[in-house]
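K.L.:
fold the following, please.
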Amino acid sequence: MSISSRIRMQAIRSVAPEAEGAAGSTANAKLGSHSTGVADSGRWSTRRIAMYALFVALAMVTSFIEFPITPVAWLKYDPSGIVCLIAGFAYGPSAAIIVSVLGFVPHMFADPWGSLMAVLVALCLSVPASLIYRKIRSRKGAALGILAGAVLAIVAALLGNLVITPIYAHMSYAAVAAMILPILLPFNLAKMAIHAVVTFLIYKPISNLLAKQQ
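P.N.:
Take a look at the predicted model:
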């Protein structure tokens, strides 16, 4: 091999790693434009478990903050669903499941049937939302995820009322069905609207804060 050929080969070898590094940086920049950098890692580190525990504790606390949002005073709103959504966006569907289930454990002793419905609604809201957001890491993905989760959660809430409420509230199926349009549907629409708006406004700052702590 001639001297000039050797020089060209060395030049190519020295440039190739730089090109690969630049391409990798560009790809990472594109991926990270909306990614929080938190849910991308599936490692069950001590810190990750601690953050799950923190979200579970927040869900427990917020589940006790109840107040009416419609003229029907016995139907009360609590913001625990927002915590489940944020956990799912930040750490993925596994976090959404864990927080949605464990967050209502304190209520299961006093109100097992109501807690079962609350867990069902929280799962239907947060798990689909986190799955969609994991695929589409942007505000559009977050909006689509929240919308899909809210629709499923409303359906689950209405069906849950039809099946479970007659069992523990000693009401007939017909009586519960008669409440769907005038009472249950408006309440659940208002509930999911609050969840959606608040989550959409705060999820990104919180996720970015969590990502910086990694």
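
K.L.:
every contact and neighbour count from this point should use C-alpha atoms.
P.N.:
Fine.

K.L.:
leaving out sequence neighbours, find the closest residue to residue 190.
P.N.:
Of all residues not flanking residue 190 in the chain, residue 69 sits nearest, at 7.4 Å (C-alpha to C-alpha, 6 or more residues apart in numbering).

K.L.:
list the contacts of that neighbour.
P.N.:
75, 76, 77, 187, 190, 191 (C-alpha atoms under 8 Å, 6 or more residues apart in numbering).

K.L.:
out of the residues you listed, the closest to residue 150 would be?
P.N.:
Lowest distance from residue 150 to the contacts of residue 69 (C-alpha to C-alpha) belongs to residue 191, with 9.2 Å.

K.L.:
list the buried ones in the helix or strand hosting that closest one?
P.N.:
Using DSSP states H and E, residue 191 falls within helix 185-212. For helix 185-212, a neighbour-count test (16 or more other C-alpha atoms under 10 Å) marks 185, 187-188, 191-192, 194-196, 199-200, 203-204, 206-208, 210 as buried.

K.L.:
please state the offset of it from the chain centre?
P.N.:
9 Å (C-alpha atoms, centre = their mean, to the nearest Å).

K.L.:
show me where this protein has its strands.
P.N.:
Assigned strands in the chain, in chain order: 67-68, 76-77 (criterion: DSSP state E).

K.L.:
which stretches of the chain form helices?
P.N.:
Secondary structure of the chain by DSSP state H: the helices cover 3-32, 46-63, 80-91, 93-102, 105-108, 112-135, 139-168, 173-179, 185-212.

K.L.:
just those helices: most buried one?
P.N.:
helix 80-91 (a mean of 28; mean count of other C-alpha atoms under 10 Å).

K.L.:
structure for this one too, so we can compare:
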Amino acid sequence: MEKRVFATTYLVKVGLLAALSYMLMYLDDIFLPLTRLIFPEFLKLDFADVPALIGGFALGPLAGTLVALIRNIIYFLTKSSTAGVGSAANFVTAVSLVIPASLIYQRLHTRKGALIGMLAGTLSMTAVMAVTNYYIFLPLFARVMEIPLNVVVQAGAKVNPWIVDLRTFVLFATAPFNLLKGILVSLVTLAVYKHISRLFKHF
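P.N.:
Okay, here's the model as predicted:
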């Protein structure tokens, strides 16, 4: 009986975090006027990974992964315009941040552990997305959208003259973007985690 109650509570918490995470994805346009000054327009900043990171800290890496997975499945079914490429990239981005961060926090369950975990997660996300964008997601995005890969590169060149090919696009666009995103998501998580974890303890 206790196991069943625990499982139900676990799923409810994951579901609530996934719903919040999904809603936060719709706020990406708020930051567009700022991000478009230094990044290509299709790189949109949002805080949808905050609930996933909170889930990872409070319930473990699997919960954080499930939050990101559910969010992206719903987004793919309701709004995605890239045949799932954007949702797949978003999921990989999230788990490459959440899993290292939550694993470290599980071992070092202190504020210092959270900081180390989020730093490791941010660096992991930046590195993983640099590799996967170069070899998988950007070429696949261009193919799905039926545009030359050079068009993607040119979108970056419009805001950064150092971008001249796919390698420099990853180096000067996607890598800094994910580094910035990881830092901001970590700061917001750090600010709200204790409050939300207290709420979780009441049900």
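
K.L.:
quick one, what contacts the counterpart of residue 81 of the first structure in the second structure?
P.N.:
Mapped onto the second structure by TM-score structural alignment, residue 81 of the first structure lines up with residue 49. Residue 49 of the second structure sits next to 21, 68, 94, 185 when contact means C-alpha under 8 Å, 6+ apart.

K.L.:
what is the nearest of the residues you listed to residue 150 of the second structure?
P.N.:
Looking across the contacts of residue 49 of the second structure and measuring by C-alpha to C-alpha, the closest to residue 150 of the second structure is residue 94, at 26.9 Å.

K.L.:
residue in the first structure paired with that closest one?
P.N.:
Match for residue 94 of the second structure (TM-score structural alignment): residue 122.

K.L.:
how about its match: what's its closest non-neighbour residue?
P.N.:
residue 100 (5.5 Å).

K.L.:
what do you get for residue 151 of the first structure?
P.N.:
Per C-alpha to C-alpha, 6+ apart, closest to residue 151 of the first structure is residue 125, 7.9 Å.

K.L.:
okay, the aligned partner of residue 196 of the second structure in the first structure and residue 157 of the first structure: tell me how far apart.
P.N.:
Residue 196 of the second structure maps onto residue 206 in the first structure, with residues paired by TM-score structural alignment. Look at residue 206 of the first structure and residue 157 of the first structure: by C-alpha to C-alpha, to the nearest Å, they are 28 Å apart.

K.L.:
hang on, the earlier thing: which residues are in contact with the residue nearest to residue 151 of the first structure?
P.N.:
By C-alpha under 8 Å, 6+ apart, the neighbours of residue 125 of the first structure are 81, 85, 146, 148, 149, 150, 151, 152, 153.

K.L.:
now with 10 Å?
P.N.:
Neighbour list for residue 125 of the first structure: 81-82, 84-85, 88, 96, 100, 119, 145-154, 156, 192, 195-196 [criterion: C-alpha atoms under 10 Å, 6 or more residues apart in numbering].

K.L.:
just residue 190 of the second structure next, same as before
P.N.:
50, 53, 54, 111, 114, 115, 118, 184.

K.L.:
counterpart of the fourth one in the first structure?
P.N.:
Alignment of residue 111 of the second structure against the first structure is given by TM-score structural alignment, with residue 139 as its counterpart.

K.L.:
returning to that earlier point: ok, so of the contacts of residue 49 of the second structure, who is nearest residue 84 of the second structure?
P.N.:
residue 68 (14.2 Å).

K.L.:
wait, doesn't the closest one sit right on residue 48?
P.N.:
Yes: Residue 68 of the second structure sits in contact with residue 48 when judged by C-alpha atoms under 10 Å, with a separation of 8.4 Å.

K.L.:
rewinding a little: gap between the residue nearest to residue 151 of the first structure and residue 115 of the first structure?
P.N.:
Applying C-alpha to C-alpha to residue 125 of the first structure and residue 115 of the first structure gives a distance of 15 Å.

K.L.:
ditto for residue 183 of the first structure
P.N.:
Residue 183 of the first structure is 20 Å from residue 115 of the first structure, by C-alpha to C-alpha.

K.L.:
could you do residue 30 of the first structure as well?
P.N.:
41 Å.

K.L.:
can you name the two of the contacts of residue 49 of the second structure that are farthest apart?
P.N.:
Among these, 68 and 185 lie farthest apart (C-alpha to C-alpha), at 13.8 Å.
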